[in-house]
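Asks: Provided below for reference: sequence and predicted model.
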Amino acid sequence: MLHIWGRLSSINVRKVVWAAQEVGVAFERTDAGASFGVVNTPQYLQLNPNAMVPVLQDGALTLWESNTIVRYLCARYAPGRLYPEPLAERFNTERWMDWQQTALNPAGRHAFLQLIRTPVELRQPELIRQSNDETEHLLAILDAQLGQHAFVAGAQFSMADIPVACELHRWFGLPQARLPHRHIERWYQTLRERQASQGVLDLVLS
């Protein structure tokens, strides 16, 4: 049985849990990180020397880095379905996963930290504004893509949708007004209705 280490309040753990549920493989999960601790223990540092979550254990294999774990789960347990086998299709999904991690996530980080993790009296409005501006620019790109395709990487749900949707879950959960993006909203609602996304896209941010 798979073992996932990490708290569900982490966006990166949510990606992995959703992927495991999507491919239909049984798993156990142990809370770790933030108030749960664990990550700085000698035992955990042998699993991930970065002292971060998530970590996946699948038999003798131990993996860290959330998008890599999503790729692994989809490649091992859903090849040809969630993990495209033709190279052009595969790397189209790969680039959107990388885009989530290297562009969309950093853009929205300050808005999330300020509005969710920072007391009201200590918030910095300029950081929130900059974060919102950067995120809205990227959401316009995503909305245009979803205006042409049912899912992030094309006509079918794939591993690319998981990290991007987890990022949008965090964005939609921020207590602030946001611009409408009708294609994103259509796509996101479709994903919320997937059985495998339950317990992930319906979580309240913390």
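Replies: Received it, and whenever you're ready, just let me know what you need.
Asks: contacts and neighbour counts: CA atoms only from here.
Replies: OK.
Asks: what's around Gly37, how many residues?
Replies: Other residues near Gly37 number 13, with proximity taken as other CA atoms under 10 Å.
Asks: Tell me where the protein has helices.
Replies: 11-23, 42-47, 66-77, 87-99, 105-112, 125-148, 161-172, 182-192 (DSSP state H).
Asks: show me what contacts the most centrally placed residue in the chain?
Replies: Nearest to the mean C-alpha position of the chain, by CA atoms, centre = their mean, lies Pro163 at 3.3 Å. Counting by CA atoms under 8 Å, 6 or more residues apart in numbering, Pro163 makes contact with Lys15, Asn67, Met97, Gln100.
Asks: likewise Arg95?
Replies: With contacts defined as CA under 8 Å, 6+ apart, Arg95 has no neighbours.
Asks: Please compare the first structure with the one that follows:
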Amino acid sequence: MRRLWGRLSSVNVQKAVWGLEELGLAYERLEAGGAFGRVRDPDYVALNPNSLVPVMEEDGFVLWESNAILRYLARGHGAGSLWPEDPREAALVDQWLDWQATRFTPATRDAFWQTVRTPPERRDQATIDRSVAASEECAAILEAHLMGRPFMVGDRFTAADIAAGAAAHRWLHLDVPRTERPALRAWYERLRARPAVAVALPPLS
């Protein structure tokens, strides 16, 4: 039995759901976090002492941290597809998963919270502007990397596209000014055509 705890409005939960859907793995998703609460309950803290989502349970095995979950799924069930067999390509997937977690998603966080989850009268434009500037730097890195490439690593879809794609989904749907980047946009549209995206990436909320 595989269970995933977390609300689908979380970009971190989206990555785990996307991985599960791409691999065709059976799972039950249980709402937690945000308005759903649960993450401070003792039984949840016993699963994840950080009180964050997502958490995956699989036959008594418990795993938290979204990219750890994505790596586990991709290595265990997607070797040769979501996770490359070539060690250098696998290292590049790891590189982009770390970049998404340490650079891209943190860059977009304030702009997302201010424009999506904060009432207009309480928004801080300076905070939004700083976040947009940092996000544009990350988008420029993606644009340069994706020129002439169909996907993040090699010539096929991998876990790197899931991690970066979930972050790009958030960035590209924020109501903020941004530079149009054709290679990034074309890559994102390729990702949107995948059936798993319809489940994993809902409108921002």
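Replies: Noted; the coordinates are in hand. Computed from a prediction, not measured in an experiment: that's the story for all the values here.
Asks: Output the contacts of Pro163 of the first structure in TSV, with distance to His137 of the first structure and neighbour count appended to each entry.
Replies: Below are those laid out as TSV (distance: CA to CA, whole Å; neighbours: other CA atoms under 10 Å):
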residue	distance to His137 of the first structure	neighbour count
Lys15	23	27
Asn67	23	23
Met97	17	25
Gln100	13	23
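Asks: If we ignore the residues flanking it in sequence, what's nearest Glu22 of the first structure?
Replies: Ala196 (4.9 Å; CA to CA, 6 or more residues apart in numbering).
Asks: any idea how far that neighbour lies from Asn48 of the first structure?
Replies: The gap separating Ala196 of the first structure from Asn48 of the first structure is 27 Å, by CA to CA, to the nearest Å.
Asks: got it, and Ile69 of the first structure?
Replies: Using CA to CA, Ile69 of the first structure is found at 13 Å from Asn48 of the first structure.
Asks: quick one, which of those two is more surrounded?
Replies: Ile69 (24 against 20).
Asks: Could you single out the most deeply buried of the helices of the first structure?
Replies: Of all the helices of the first structure, helix 11-23 has the most neighbours on average by mean count of other CA atoms under 10 Å, namely a mean of 23.
Asks: before we move on, back to that, distance to Leu146 of the first structure for the contacts of Pro163 of the first structure - can I get that in a markdown table?
Replies: Formatted as a markdown table, the contacts of Pro163 of the first structure follow (distance: CA to CA, whole Å):
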| residue | distance to Leu146 of the first structure |
| --- | --- |
| Lys15 | 20 |
| Asn67 | 21 |
| Met97 | 15 |
| Gln100 | 15 |
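Asks: Closest one to Arg129 of the first structure out of these, please.
Replies: When those are ranked by distance to Arg129 of the first structure (CA to CA), Gln100 comes first, at 19.9 Å.
Asks: Not counting sequence-adjacent ones, nearest residue to the closest one?
Replies: Gln100 of the first structure sits nearest to Val164 (CA to CA, 6+ apart), 5.7 Å away.
Asks: roughly how far apart are that neighbour and Met1 of the first structure?
Replies: According to CA to CA, Val164 of the first structure and Met1 of the first structure sit 27 Å apart.
Asks: gap between stretch 139-150 of the first structure and the chain center?
Replies: 18 Å (CA atoms, centre = their mean, to the nearest Å).
Asks: residues contacting Ala200 of the second structure?
Replies: So Ala200 of the second structure contacts Leu8, Gln14, Lys15, Val17, Trp18, Glu21 (CA under 8 Å, 6+ apart).
Asks: count of neighbours near the closest residue to Val13 of the second structure other than its chain neighbours?
Replies: Closest residue to Val13 of the second structure apart from its sequence neighbours, by CA to CA, 6+ apart: Pro54 at 5.3 Å. For Pro54 of the second structure, the neighbour count with other CA under 10 Å is 31.
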